[in-house]
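*Asks:* Curious how this folds, go ahead:
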Amino acid sequence: MKKGFYVIGLAIFVLILTSALQTPDKIAYVEGEVLVKFRPSASAQAVSSAASSVEATDVSQILNTDFRKIKFAKTRQVESAVQTLQSLPEVEYAEPNYIYYALNTPNDPSFGELWGLENTGQSGGLAGADISAVQAWDVTTGSDQVVVGIVDTGIDYQHEDLAANIYKNPGEDAWANPNDPTSGNGIDDDGNGKVDDWMGWNFIDETNIAKDDNMHGTHVAGTVGAVGSNGKGVVGINWKVKLVPLKFLDYEGSGTTEDAIEAIIYAADLGAKVLNNSWGGGAYSQALLDAIKYANEKGVLFVVAAGNDGTNNDVTPTYPANYNVENVVSVAASDRADQRALWGSGGDGGDDCGFNCSSAMAATPGSNYGPKTVHLAAPGKEIYSSVPGGYRTLSGTSMATPHVVGAVALLLARNPSLTAVQLKQVLMNSVDVLPAFEKTVISGGRLNVAAALASF
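*Replies:* Alright, predicted model coming up:
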């Protein structure tokens, strides 16, 4: 991110990953910051004047866009600054720096089985309640030509089960060690404003060290693309793929809208065709929506976790899952028995908790749903995958999302010409329609990657 002289800055929204339950008692937005989008016709003088109107202390531009981030004294009310900026003719919109929170349900480490890929009824599950990955692998096991963006906490790019599938930027020169992002030549070889972005980017610190210091991003990455048939750990839906670490969430799982926007735009410009977004759960942001629309224009599918509060997204929107853009796919979580996943101690029965559920059921934390806003379900409860230095079982719609992203990557390996809209249609039309999801997600079912591959 380049600092401008007095160019109004975008308010940062703090976004946090979607594998844990949302914490309701956190603050709503970052004090002393606002996100602003100027009209293309706005002059530098108008931008400077707008910044002065709220007594800006620091202003920065996000990439090469009309988005700006403005900082001001924390004693000034954010709402007042937004109103002042919004009233200016050169401003298209201004927003607070909304805060979002992690939605993951933490578990203790346990022996995990990859039931989401092949469910034989193990551990009390229902045989066949899986995405039919084994049948899909008869068609393709993936391709190292498919680039997948993991917008998250980073990835342990030295993990034994992931290292071979980490994206290496062909436009940068890693002259010393191609497996170490610190070994670059100190030159922005590809001219994209990111020096030595050899293995993704850290949008928090603006460095090329996008290593996971949380575990969430590495877990997600393993489901999409842990190396197959290497005699180690687990296998991803794609045995071969290229995973781009796009770190905008920190060690606590929090990040800003500014950094999320940069990550999305960067990935779209890089050539990623699908983005995994296992985060969210907060307020509407026009700035974030614009970034998703930018990705749509670039042909990028934006797959996002529906949330883990057990609520109906049709009634209580959560973002970015609720953005109505043609490239957005919102994912609910299913359990071993092909029910909507519940995280509470009494939720293992997996009641679908649709419109007629009791208040007790509704109070049980579980996967969000929405017959008009959530597109399909995928395995998301008790999912075993890679974490930094090892493996672990986690639950949440964060874990369901990479199952869908992995399926998309397999589809692209089979047919690289598929557009984002076509990919979405294939996913929706090939689900296993199930009673638990007929009235709770748009497609009425749970992901079936083998059926998706067989549809063309």
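
*Asks:* Please count neighbours and contacts with C-alpha atoms only from this point.
*Replies:* Will do.

*Asks:* longest helix in this protein, by residue count?
*Replies:* helix 397-414 (DSSP state H).

*Asks:* Contacts only, for Asn165.
*Replies:* Residues counted as contacts of Asn165 (CA atoms under 8 Å, 6 or more residues apart in numbering) are 144, 225-227, 240-243.

*Asks:* Scan those residues and report the most crowded one.
*Replies:* The most crowded member of the contacts of Asn165, judged by other CA atoms under 10 Å, is Ala226 (33 neighbours).

*Asks:* hmm, back to that, could you single out the nearest of the contacts of Asn165 to Lys71?
*Replies:* Taking CA to CA as the measure, Lys71 lies nearest Leu243 of these, at 33.8 Å.

*Asks:* now for whichever strand or helix holds that closest one, which elements pack on it?
*Replies:* For Leu243, the host element (DSSP states H and E) is strand 240-247. The helices and strands touching strand 240-247, judged by 3 or more CA pairs under 8 Å, 6 or more residues apart in numbering; DSSP states H and E, are strand 142-152, strand 201-202, helix 216-225, helix 257-270.

*Asks:* ok, back up a step: which pair of the contacts of Asn165 spans the longest distance?
*Replies:* Farthest-apart pair in those is Asp144 and Ala226; separation 12.4 Å (CA to CA).

*Asks:* Could you also give me the structure for this second sequence? I'd like to compare it with the first:
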Amino acid sequence: MRTNSKIAVWGMLILCTLYTFAQGQSLTPSIDPEREVIVMFKIDAVIPPANRTAGRPDEFQIPEQGLLQVLLDANVEAISRLMPEFRPEDRYAVSRTGEEVQLTDWTNVYVIRLPQPQARESFLNALKKRPEVIFAELHGRGEPDLIPSDQYFNRQWALKNDGTSIQGSGTAGADINATAAWDITTGSSTIKIGIVDAGMQTNHPDFTGRVTGDAGDSDPHGTAVAGVAAAQGNNTIGVAGAAWNVGIINEDYGSASDADLAAAVRSASNRGADIINNSWKLTPVGRYSTAVRLAFADVYKQNRVAVASMGNQYETMGENATQYPAAFGQGILTIGATTNKDVKASYSSTGSWIDVTAPGGGVASGETGNQYDNIFTTVPGSGYDWYLNYGGELYHIRGTSFAAPIATGIAALLFSYN
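*Replies:* Sure, this is the predicted structure:
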């Protein structure tokens, strides 16, 4: 008998547990956000059943018949407090600096579940017309910031800096917060970036099918600049650019004469570039060219954005080393460089014409670094590196030349979003 009684007791407990679970599950919020809306009611507009925070509409006290009818007409399955543990006294708190503050009264915020997702819009519209409702919105989901599948993304501290040694042991978070931006857009193919440079390897695997303009070559600088701005992301290989999916216009400035430079700038604009990257300078440093300036004026008149590198002359020429086109002024966004610790890079030129800074690699004045402080990006030969190879001589990929395309990529994301 004892054994049978024990079995009977366990059986009752199991049945009660299953019943309780089933009851709780039917009323628990956030099981299926696609069928739910979130609503904040005015005080006492809806009153839950005694000692409960959830129930069916007919179990709640809803003084206004019109509001109750809206809930019944929508065949609402359950109403549940969004924060069931929240008590009225929890509204009062002390801030970290000692001030007494009043928080949101979550006792009046509910999750309401409908039978079908497609019923939410009409239900939401009906709720918004009710005077008892403070706000009503669709329930949704969150997800982690988009982390692309690119093989070497963990080396790209400019995009997502986690402070690890492969990123030069910089400061975690000293980046452009690219992953959060990519949750909104990774760029649109209708937006074009013009790369005015010494050419680029247009058939690099991270540019496949996205480059128009001049014929390609194997110039290291232009290839690296283009990769920083717009290497294809989330394709399991190589690196990600700041804007993955935008088009790239290759504008080879040829001999880099003023005539060639002016022609390349105007050509990029005429070919439809929304943003034109200029990681170059007139030489000698400080020389002004009216012809080149007028080419940029044409870009400005066409309502296009020109981005220019600020220059790398701080260590050799000190403050206010004037470099053009960066210092031309109106219509040109001028970019200085920061390190993986979010401080000014030792080489980055200064001057009143600077607009913003962006990650450019290297270290601050007085610091020593290594290759991991550089910018890791595309290089000729379908490769990726921290260095550019010019005839067997290696040069660090760092400088305002590589800060500028970061800004160009960000501008492309903004254009894509708008």
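
*Asks:* TM-score for this pair?
*Replies:* With the length set by TM-score structural alignment, normalised by the length of structure 2, the two chains reach a TM-score of 0.55; 237 aligned residues with a CA RMSD of 1.9 Å.

*Asks:* Residue range in structure 2 corresponding to the longest helix of structure 1, please.
*Replies:* Using TM-score structural alignment, helix 397-414 of structure 1 corresponds to residues 400-417 of structure 2.

*Asks:* mean deviation of the matching stretch from structure 1?
*Replies:* For stretch 400-417 of structure 2, the mean deviation from structure 1 after alignment is 0.3 Å (mean CA distance after the TM-score superposition for structure 1).

*Asks:* which parts of stretch 246-265 of structure 1 are buried?
*Replies:* Within stretch 246-265 of structure 1, the residues scored as buried using 16 or more other CA atoms under 10 Å are 246-250, 253-265.

*Asks:* got it, and stretch 292-306 of structure 1?
*Replies:* 292-296, 298-306.

*Asks:* Out of the residues you listed, name the ones that lie in strands.
*Replies:* Mapping the buried residues of stretch 292-306 of structure 1 onto strands (DSSP state E) picks out 301-305.

*Asks:* Please enumerate the helices of the stretch 101-250 of structure 2.
*Replies:* Under the criterion DSSP state H, counting those that start in this stretch, helices of the stretch 101-250 of structure 2 are mapped to 120-128, 178-182, 220-230.

*Asks:* nearest to Ile375 of structure 2, of those helices?
*Replies:* For the helices of the stretch 101-250 of structure 2, the distance to Ile375 of structure 2 is smallest for helix 220-230, at 8.2 Å, taking CA to CA.

*Asks:* List of residues touching that closest one?
*Replies:* By CA under 8 Å, 6+ apart, the surrounding residues in contact with helix 220-230 of structure 2 are 195-202, 206-207, 239-246, 248, 279, 377-380, 388-390, 401-402, 405-409.

*Asks:* which residue numbers in structure 1 go with that helix?
*Replies:* Using TM-score structural alignment, helix 220-230 of structure 2 pairs with 215-225 in structure 1.

*Asks:* sorry, back to before: could the ones in strands among the buried residues of stretch 292-306 of structure 1 go into a markdown table alongside distance to Asp138 of structure 1?
*Replies:* A markdown table is the format used below for these (distance: CA to CA, whole Å):
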| residue | distance to Asp138 of structure 1 |
| --- | --- |
| Leu301 | 25 |
| Phe302 | 27 |
| Val303 | 25 |
| Val304 | 27 |
| Ala305 | 28 |
